[in-house]
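>>> no sequence on hand, only this structure:
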């Protein structure tokens, strides 16, 4: 299995790398509690279509080492950039879901765009959801603390209780099988309590509204109208307004788990976005060559 060492502290981190080595590159960062497996409905068809799809298991998640420390946003972003360096990837499209969008944004604002040329924020929690000076209409911090108590008391019950809202199954088109829900809960439980609470703390403290205007690259924002975990008005719509070159695609009746309920649509939108970057880069190189002549 492919592993690399975190540039921060040597933590052994797992990743998958599928598809042709010469294809356009997309690097996927998962939601809190989940690893690379959550992206199967995107990475498999994209890899089969000729894209190189790399997916990271953040520390404490999936098959990566379970560490006590390193769950601050800077370290998680450095881990992600370490993967890009390890594989010597260029012209990358970074794709993040939920808290993974914050890692993607911080990776770019902290390390620049030498390796990254596009960013996709899928059902993201960024710029932040909790009430703060930049977001006076945000979620009450007391509600976040109560949610944390429930989570710590019984993680299996917590995941089970919130599954319907996660997928917005009140809409028949969003139905997911009990087997799939159980599978996803098992993957969530594979992330230990320290890693899970560490990443939750990132969300509780998240306020990166000031970083988004510095994303000097194309940004695709995909969000559902019924995302109970990251309400559209607080997250996706704000993010799309704050970035200089953003495109917002809103999925009607989609919840936080749109990577499963709207898998085909998300995969098609990501493919179009990644391909647009490849075409743009080809045109830029052609123009540079013509100028040299």
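Great, that's in hand. None of the values given here were measured: they were computed from a predicted structure. Numbers count the residues shown, from 1 in each chain.
>>> only C-alpha atoms from now on, for both contacts and neighbour counts.
Fine.
>>> who's in contact with residue 235?
124, 125, 126, 127, 128, 129 (Cα atoms under 8 Å, 6 or more residues apart in numbering).
>>> okay, these in CSV with secondary structure and distance to residue 158 next?
Shown next, in CSV, are the contacts of residue 235 (DSSP: H, G, I helix; E, B strand; the rest coil; distance: Cα to Cα, whole Å):
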residue, secondary structure, distance to residue 158
124, coil, 20
125, coil, 19
126, coil, 23
127, coil, 25
128, coil, 22
129, coil, 20
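>>> can I get these in TSV including distance to residue 215 and neighbour count?
Listed next are those as TSV, based on distance: Cα to Cα, whole Å; neighbours: other Cα atoms under 10 Å:
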residue	distance to residue 215	neighbour count
124	15	30
125	16	28
126	13	27
127	13	28
128	16	28
129	20	28
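>>> closest one of these to residue 67?
Distance to residue 67, by Cα to Cα, is smallest for residue 125 among the contacts of residue 235, at 23.6 Å.
>>> how far away is the closest one from residue 32?
Here residue 125 is placed at a distance of 11 Å from residue 32 (Cα to Cα, to the nearest Å).
>>> overlap in contacts of these two?
Common neighbours of residue 125 and residue 32 (Cα under 8 Å, 6+ apart) are 98, 99.
>>> tally of neighbours for the residue lying closest to residue 11 once chain neighbours are set aside?
Distances taken as Cα to Cα, 6 or more residues apart in numbering put residue 5 closest to residue 11, at 5.3 Å, once the chain neighbours are dropped. A count of nearby residues for residue 5, using other Cα atoms under 10 Å, gives 17.
>>> buried residues in the helix ranked longest in the chain?
Longest helix in the chain by number of residues, with DSSP state H as the criterion: helix 263-292. Using 16 or more other Cα atoms under 10 Å as the test for burial, helix 263-292 gives 263, 266, 267, 269, 270, 271, 273, 274, 275, 277, 278.
>>> cool, and stretch 147-154?
Here stretch 147-154 shows 148, 151 as buried, counting by 16+ other Cα under 10 Å.
>>> run through who's touching that stretch.
With Cα under 8 Å, 6+ apart, stretch 147-154 has contacts from 158, 193.
>>> same question, stretch 82-97
If you take Cα under 8 Å, 6+ apart as the criterion, stretch 82-97 is touched by 4-7, 24-31, 56, 101-104, 114-124, 274.
>>> element containing residue 244?
Residue 244 is part of no helix or strand, with elements assigned from DSSP states H and E.
>>> same thing with the one 5 residues further on?
Residue 249 belongs to strand 246-251 when elements are defined using DSSP H and E.
>>> next up, a structure to set beside the first:
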């Protein structure tokens, strides 16, 4: 079931609601530069186990509206709050991948975890996606700036190159094409704007504000959000559990999907 939620008078967010009658709700926030279809291999299986899976397309991506501006973490967290209130969600698991994980963390801090009973972070871009003077982890800022520049020059080429480092395991050519098409569904300006937020924003003060049980799933071969970020998250978030994925890069939800789905389900059932 797909529908739209207004988050501003002229901005609608697309929502995919799979198994609305499920007993436990998981709200998924996708990573850059894709959309909710990134979680296809969760939506295929978790509803069979009784879960309600809700995927949203971040503004500027997928089927959502693509305004020219406002792609900072605060605005994106506020969009999530609008969806939560519109759907009247309570006692749900908030789950975010990559920048979706960053948005989930900002939601927890900015909105005091409104409605959330558990948090799940998948290869999250936190507490900083880029290296800083007192933070030696993450990507060099210059690399992200290059991605932004390439977005404006040749976005298909940029997306293809990003796809090449996304997965640790080999992918088939059709699968690579599918992943490539997810990125093309975004607008060029929103792709660049969200990459700018990834480069410049941070969540150091947000981690300590998380007060719900938190699951951290992260591939040890991740070239986009290095595994060291997961270690920092685990140390900074109370009552968090870190599960390394030994055969995954940034796309652990596909590369080790059976383990991924099992770990997420077990965490929710506890």
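It's in. A quick note: this is a predicted structure, and the numbers were derived from the prediction, not measured.
>>> ok, back up a step: pick the one among the contacts of residue 235 of the first structure closest to residue 184 of the first structure.
Among these, and counting by Cα to Cα, the member closest to residue 184 of the first structure is residue 124, at 18.5 Å.
>>> who's in contact with the nearest residue to that closest one once chain neighbours are set aside?
Excluding its sequence neighbours, the residue lying closest to residue 124 of the first structure (Cα to Cα, 6+ apart) is residue 98, at 3.9 Å. Residue 98 of the first structure makes contact with 30, 31, 32, 121, 122, 123, 124, 125, 126, 230, 256 under the criterion Cα under 8 Å, 6+ apart.
>>> in strands, which of those fall?
Among the contacts of residue 98 of the first structure, DSSP state E puts 121, 122 in strands.
>>> which one (most neighbours) among the contacts of residue 98 of the first structure?
Counting by other Cα under 10 Å, top hit in the contacts of residue 98 of the first structure: residue 123 with 32 neighbours.
>>> specify the local secondary structure of the nearest residue to it once chain neighbours are set aside.
Of all residues not flanking residue 123 of the first structure in the chain, residue 223 sits nearest, at 4.7 Å (Cα to Cα, 6+ apart). Assigned by DSSP: H, G, I helix; E, B strand; the rest coil, the conformation of residue 223 of the first structure is strand.
>>> what does residue 223 of the first structure correspond to in the second structure?
Mapped onto the second structure by TM-score structural alignment, residue 223 of the first structure lines up with residue 218.
>>> how about that match, what does it touch?
122-124, 227, 230, 242-245, 248-250, 252.
>>> could you dump those residues into a markdown table and include distance to residue 88 of the second structure?
Formatted as a markdown table, the contacts of residue 218 of the second structure follow (distance: Cα to Cα, whole Å):
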| residue | distance to residue 88 of the second structure |
| --- | --- |
| 122 | 25 |
| 123 | 28 |
| 124 | 26 |
| 227 | 35 |
| 230 | 31 |
| 242 | 30 |
| 243 | 31 |
| 244 | 33 |
| 245 | 34 |
| 248 | 35 |
| 249 | 35 |
| 250 | 32 |
| 252 | 30 |
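>>> residue in the second structure matching residue 203 of the first structure?
Residue pairing (TM-score structural alignment): residue 203 of the first structure is matched to residue 198 of the second structure.
>>> report how many residues lie close to that match.
Residue 198 of the second structure - counted by other Cα under 10 Å - has 24 other residues nearby.
>>> what about it, distance to residue 225 of the second structure?
11 Å.
>>> residue 195 of the second structure: neighbour count?
22.
>>> mind checking the SS state of the nearest residue to it once chain neighbours are set aside?
Once flanking residues are discounted, residue 195 of the second structure sits nearest to residue 148: 6.5 Å by Cα to Cα, 6+ apart. Recorded secondary structure, residue 148 of the second structure: helix (three-state DSSP).
>>> quick one on the thing from earlier: which ones are touching the residue nearest to residue 11 of the first structure?
11, 12, 13, 82 are the contacts of residue 5 of the first structure under Cα under 8 Å, 6+ apart.
>>> one more pass at 10 Å, please.
11, 12, 13, 14, 64, 65, 79, 82, 83, 86 (Cα atoms under 10 Å, 6 or more residues apart in numbering).
>>> what do residue 198 and residue 225 of the second structure both touch?
With Cα under 10 Å, 6+ apart as the test, residue 198 of the second structure and residue 225 both reach 98, 99, 125, 126, 128, 129, 130.
>>> ignoring the adjacent residues along the chain, who's closest to the third one?
The reference is to residue 125 of the second structure. Nearest to residue 125 of the second structure is residue 98, by Cα to Cα, 6+ apart, at 4.8 Å.
>>> buried sites along stretch 46-64 of the second structure?
Buried, per 16+ other Cα under 10 Å, within stretch 46-64 of the second structure: 46-47, 51-64.
>>> from those, which is closest to residue 138 of the second structure?
Nearest member of these to residue 138 of the second structure, counting by Cα to Cα, is residue 58, at 22.6 Å.
>>> pretty sure the closest one sits in a helix.
No - according to three-state DSSP, residue 58 of the second structure belongs to no helix; its state is coil.
>>> that one -> the first structure?
So residue 58 of the second structure corresponds to residue 58, using TM-score structural alignment.
>>> quick check: its match touching residue 76?
Yes - in terms of Cα atoms under 10 Å, residue 58 of the first structure counts as a neighbour of residue 76; the distance is 7.2 Å.
>>> list residues touching both of those two?
Contact with both residue 58 of the first structure and residue 76 is made by residues 100, 103, 199, according to Cα under 10 Å, 6+ apart.
>>> which element is residue 259 of the first structure on?
helix 258-261.
>>> residue range in the second structure corresponding to that helix, please.
The aligned range for helix 258-261 of the first structure is 252-255, by TM-score structural alignment.
>>> quick one: the matching stretch to the first structure mean distance?
Compared with the first structure after the fit, stretch 252-255 of the second structure shows a mean deviation of 1.3 Å (mean Cα distance after the TM-score superposition for the first structure).
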